[in-house]
Every structure is written in C-alpha cells, then in structure tokens.
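Visitor: Can you look at this prediction? I've put the sequence above it.
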Amino acid sequence: MKQFSLLDLSPIPEGQSAGHAIANTIALGVAAEKAGYHRYWLAEHHNMPGIASAATSLIIAQVAAATKTMRVGAGGIMLPNHAPLVIAEQFGTLATLYPDRIDLGLGRAPGSDMETARALRRHMAPEDSFPQDVQELIRYFGTEDSKVRAVPGHGTHVPVWILGSSLYGAQLAAFLGLPYAFASHFAPDMLEQALEIYRSSFQPSETLKEPYAMMAAGVCVADTDEEARYLRSSQLLAFAKLRTGKAGKLPLPVDDIDARIPAPVLHQVNHALSCSASGAPDTVYRGLDELITRYKPDELIVTGMIHDHGARVHSFELAAKVLKSLVSSA
C-alpha cells in the first residue's frame, strides 16, 4: 500500500442540520490534512436525509479552500446524472482554482432512486452510454482542438478514476487504462474478482502505465474496543434504516444494537459493512493489516460515520496513525 485516503459522506446527525454537516466536513478535511491523508473524497447522493454532499463540487471547493496540499475530489460523481460538459466545467474550474489537487471519480449508478433520478432530469434511455460519456469527459480535460470546449477545463488534465461495486467498472477502467476504486466499504462481495480482472486485463494508456487500484474500508477507532463498538452503532442503525426503506439522519449511538435491529437485517448490515475494522488502535491495525495483506491495494481509502463530530475526528486521527504504520511496514 502506497497511500491512504479518506472518504467523507458528509453525514447529517440526528438533532443537527445540513449546515452543521457541511461545517463538520470542512473541519474534518482540515484535520485529515494535518493527520497525513493523501486525498479527501466526497460522494454524490440525492434525496438522502442523512447526507449533505448532493452538490458535490461545491463541497469539494469548500474543503479545498480550507486546506493547502491534500488532494480533494469526488468519490464519486454519478455521471449518468449529468452532461459530461457540465462536469468538465465544474471540475475544470476546481482544478483552475486548486491546481494539481483535484480528483474526479466517476460512477455509473444514479446515486438515488428512480423517482429522484427523473427529478434530476435524467434521460432514462435503455442504452448504456457511460463508456462514451467517460471518454467525452476526458477529452474535455485534454488539449484536443474542438468546436466545444470546457472553459475552464480545457488542458487541465484532471485525473479521472472509475468507481465500481461490480465487475463492470473493473473492466472499463482496465480497458481505458484508468485508476480504479472499488466500493468495498458497503459492497464487498466482488472485490477480489474485480481487482483480479482489473489487474490482469489492464491496458496501459497515456494516463497510467500500470494498474492502480484503491479499495475502501470502514473504520471506527476509539481509545477502547468497547467505545468504538458503541460509536459504530450509529452507522449500523443508519444502514439498517436505509436497507428497510426508512433512511434518515445519522442516529445517536446505542448500547443495545442487537435489540434495535431485527436479526436478519443486522446480519445483512454486518455483511455489507464487513470490509472494515473497528476498535482500539491495535485492534484496527490487525483488521486493516489483514485486508491489505489479502487484497494488496495500491491505496486504501477509509470511511466511517460517527454521530459526535469530535469523536469522528478523533477516530480518523487515530486511524491515520495506524495507516502510517501500515504504509511504513509495507
């Protein structure tokens, strides 16, 4: 593993507003830079009462403005929701404001339910234009002469990543010679197969000469295993509510998680979030070391939702110390 990074879903805790969540995201970005994270990504979600990063490029701009050296970007933008030119202009503007610091991860999913997708004015065409849209977007960042240019954007060469939770993204990233990030923090089942396909079928490009794979993992680090178990209960509750169609703000933590979530649902939640490590620093070190040894990512991006902002910052600060030790021992 060469680098470690942070994925922030900008959670809105119960009892707080989207404004609080955005302020927390900016503060966490500042703390992440001090802690040594290589990049800080935010994700596009819509119609989600507990996530404040719907206007992803705007939040990226706020985090980039509050930091100095850390890379900031999207993990990711759901490209089917947008015209490639619009995204090229947005991220070209970000790259102009913050040179050599902006990343653009692209996803194929809508990041919402179908009714919300229609509200985004998506053209619900049966054909899949994602590969063509990705290539169109990359051209806008290049120096190729064209009647249509992204201004700003033209010539910025914003790094483009392909994101995925299935084999499709792995195949596309390999074919286009782009870096690849797998969403194993909530969809771990195809991680091993996707990485194998990406690495074995990778075609070198002007962008990338060798495959570069990132995997995502959940973390919840506290001073003790017991405290981490308590803090992580908020994320388990939130994911259970999402799975049962009752999405809401990030719940307060509880001591009796087994009594709050029906056993079959909790089993599903624990499986979906199994690519993770939770506990005191030593416990998390062992958990992350096992994941890194098994999957051999070039980069690990960690994420985690904790209701209390101070505890969340502390968790990622402790995680950074663990990750630094794992990088130095690699």
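Guide: Structure received. Just so it is clear, the structure is predicted and the values come from calculations on it, not from any experiment.

Visitor: Could you use CA atoms for every contact and neighbour count after this?
Guide: Noted.

Visitor: Name the next helix or strand following the helix or strand hosting A173 along the chain.
Guide: Using DSSP states H and E, A173 falls within helix 167-176. Using DSSP H and E, the helix or strand that follows helix 167-176 in sequence is strand 180-182.

Visitor: Determine the next helix or strand in the C-terminal direction from that next one.
Guide: Assigned by DSSP H and E, the successor of strand 180-182 is helix 191-201.

Visitor: on that earlier part again, buried residues in the helix holding A173, which are they?
Guide: The neighbour-count check on helix 167-176 (16 or more other CA atoms under 10 Å) flags 167, 169-174, 176 as buried.

Visitor: another one to put next to it:
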Amino acid sequence: MSAPLSILDLAYINTGETAGDSFRASVNLAQRAEEWGYRRIWYAEHHNMSIVGSSAPSVLIAHVAAQTRTIRLGAGGIMLPNHAPLSIAEQFGTLETLYPGRIDLGLGRAPGGDQQTLRALRRDPESGDTFPEDVLELQGYLTGRSRIRGVDATPGKGTDVPLYILGSSLFGAGLAATLGLPFAFASHFAPNALKDAVALYRREFEPSAQLDKPHVIAGVNVVAADTSTEAHEHLLAAKRRRVIQLLGRAGVEVPPQAARTVLETPAGKQVLEHVEREMACTAGGTPAEVRDYLDRFTDLARADELIVASLAVDRNAWLRSLELLADVSGPVGA
C-alpha cells in the first residue's frame, strides 16, 4: 500500500441494534484495529440520525480510549460552529491529559444535521461564517497562547492537541493551507471537488508550528470480502441502507418487509442515482482488488494518508473487510 491507512468509524446503529450495540462494536473494532496495525480511528459528529451513534465524539473517544492501548483516536470531526471553542478545548484537553499522545481533533464547519436540528442545537445559522476565527481561538487555548485575555482552557492549555481541517470544498482546503494544518477531504461521501481542493491546498500551503509540509488525508469507502460476489452483495446492502435513510429524511418510510426491494421502486431508483454519485470513491471486491483500487486512488487524490470507512452492514463482514485490507496492505499504519 502506497499510503498509510486509518479508519473512519461511522458508528452505525443497524436494524435491530441499539446505540449500546454500536458502541460495543466500536470498541471491538478499535481493539482489533490496534492489533492489525491501523494508525488511527476517527468518529464524526452527527445529530438527529437514528442510524448513527456518534453524536458526542469526545465521549465516545474517551470510552474507546479506556479500552485500547496505543491506537490514536479522534474526531473526524467536531462541527465547531455547534460549540464554544473553549468547551472543545477543555474536552479534548481532558482527553489528551488522560490519554497522552493518542488524541486528534478534526474540525468541520457543517451543522452535522438538518435545519431543524440546527435550531435544536441553538446554533445561529450564521455561525459557520466565523469558523476560521473559531479555529484560531481553539488553537490558542490548546497551545497555551489564548487569544482572549484572562481565559485559559483547564485542562487543555499547553496540550497541543493536533488540529485537522475537514472539508469537501475549496473553502476548507484554503483554510487548512493558510493555517498550515493537515487537510482531510470527505471524498467518501462528497467526491466532486477532491482534485481541485487538494491542488489548492498543496499550492497555497504555509508551514506552521504544527506542520512543515502539506499532509492530505482522503476518505474512501471499502468493502473487502473473500470473493468479488460477496463484496458486491455487501456493497448493495450498504447502498440499500443509505437509500432507506435518505427516503426517511424525505418523509418516505420504508417498512422492514419492503427493504429488500426498495431499490426496485421508482423512488428508490431515483435516490440510488444520488447515492452512487455520493459513493463514487468506493473500493469493493477481493482484498487484492481493493488494494489495487486504493493504490490508484492514492495517486488520484495525491494523498499522504487514506482514511477508510467499511460500508458492510453485517457486523462480521464490517470487521472482516478491515481485517482483509490490513492483511493485504502490510504495515497499514506505516
């Protein structure tokens, strides 16, 4: 493998599962990923999504960190406009104090939910406009150089938790370049601007105290299985889950007995077209086929690191996909 691999755990709550089941699966994955040699696992902040359990990444990180030993854990990311920078500095300063050298903090400016959820979070619709200033304020707390006189993060001050800018557009790329921070592009669900964003980031990057040269992390979906047929079946199930989720957001409920045939309905077919565009950066097949795709994708994305999300719905297949990828990739976290 030409780039080290990390994992994005989407903390799915599958049909028939509880949030507790999802968290137990996340711990199990982290423990195994540590053995398999993965570099890091990130969890993303989402709200008001019945199939996603990672609404409070800092709490989930603490839970997983307590049951692992060496793997890095982080937010991929915290949607900073939903929070006061001081509060996030205190949370991640606490995590870094408890688990030194193992904590990452990725930052995004999206709400992590729909407009109704934004209101429920008491978020000002314009709060994303101050994202660059909020990142700098947060960075000041963590480095011990507070930008607000008389205010420090305790814990947090001087912990130097590494920051990453997340994005799916040129805005995030430009900000990461200006601040001299690593840039993680969300190509696993929003691939359209990948090449342009990475080009801008690399062209305009300014070295900083945290980072002396550009570092690009590109998101990519994986479904690895022992046979291509099996991988295709798991990928189809993942697309079905995503279609049902999007139909639900649009107010179209799909009863469990109709789930298997939802992709054959007019509404399902229409949403599937969107899902397939969304999932354009997906490696599916045998371990060798997945590895070959990821090698090509690394070159396409000009990535220094890949962060992979296993799309398999079945829990055993979800774990097996990442195990097979580790087996075929050598030292995945090198």
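Guide: Yep, it's here. Here the structure is a predicted model, which means the values were calculated and not measured.

Visitor: picking that back up, the helix holding A173 of structure 1 corresponds to what range in structure 2?
Guide: Counting by TM-score structural alignment, helix 167-176 of structure 1 falls onto residues 170-179 of structure 2.

Visitor: Next, the mean deviation of that stretch compared to structure 1.
Guide: Aligned to structure 1 and superposed, stretch 170-179 of structure 2 gives a mean residue distance of 0.4 Å (mean CA distance after the TM-score superposition for structure 1).

Visitor: quick one: contacts of that stretch?
Guide: Residues from elsewhere that reach stretch 170-179 of structure 2, judged by CA atoms under 8 Å, 6 or more residues apart in numbering: 132, 164-167, 182-183, 193, 196-198, 200-202, 204-208, 214.

Visitor: could you say what helices and strands the helix ranked longest in structure 1 packs with?
Guide: When structure 1 is parsed with DSSP state H, its longest helix is helix 309-329. Here helix 309-329 of structure 1 touches helix 18-35, strand 213-221, helix 281-295, going by 3 or more CA pairs under 8 Å, 6 or more residues apart in numbering; DSSP states H and E.

Visitor: Check the offset of it from the chain's centre.
Guide: The chain centre lies 17 Å from the centre of helix 309-329 of structure 1; the measure is CA atoms, centre = their mean, to the nearest Å.

Visitor: Repeat that for stretch 63-82 of structure 2.
Guide: 11 Å.

Visitor: and what of stretch 77-93 of structure 2?
Guide: 16 Å.

Visitor: Flag every buried residue along that stretch.
Guide: 77-82, 85-86, 88-93.

Visitor: what does stretch 304-317 of structure 2 give?
Guide: 304-313, 317.

Visitor: Then stretch 14-27 of structure 2?
Guide: 14, 19, 22-23, 25-27.

Visitor: I figured G219 of structure 2 hits D304, correct?
Guide: No - G219 of structure 2 is not in contact with D304 according to CA atoms under 8 Å; the separation is 11.4 Å.

Visitor: so who does I13 of structure 2 touch?
Guide: Counting by CA under 8 Å, 6+ apart, I13 of structure 2 touches 19, 21-22, 50-53.

Visitor: could I get the residues you listed as a markdown table with distance to R242 of structure 2?
Guide: Putting those into a markdown table (distance: CA to CA, whole Å) gives the following:
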| residue | distance to R242 of structure 2 |
| --- | --- |
| A19 | 18 |
| D21 | 20 |
| S22 | 17 |
| S50 | 12 |
| I51 | 10 |
| V52 | 12 |
| G53 | 15 |
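
Visitor: Against L247 of structure 2, how distant is the counterpart of G75 of structure 1 in structure 2?
Guide: Using TM-score structural alignment, the partner of G75 of structure 1 in structure 2 is G76. As judged by CA to CA, to the nearest Å, G76 of structure 2 and L247 of structure 2 stand 25 Å apart.

Visitor: neighbour-wise, which of those two wins?
Guide: Remark: of G76 of structure 2 and L247, G76 carries more neighbours, 26 against 17, as counted by other CA atoms under 10 Å.

Visitor: Now for the more buried one: which residues touch it?
Guide: By CA under 8 Å, 6+ apart, the contact set of G76 of structure 2 is 8, 42-45, 105-107, 166.

Visitor: For it, give its distance to S2 of structure 2.
Guide: 22 Å.

Visitor: go on, Y38 of structure 2?
Guide: Taken as CA to CA, the span from Y38 of structure 2 to S2 of structure 2 is 14 Å.

Visitor: Neighbour count for those two, which is higher?
Guide: Taking neighbours as other CA under 10 Å, Y38 of structure 2 and S2 compare with Y38 leading, 24 against 17.
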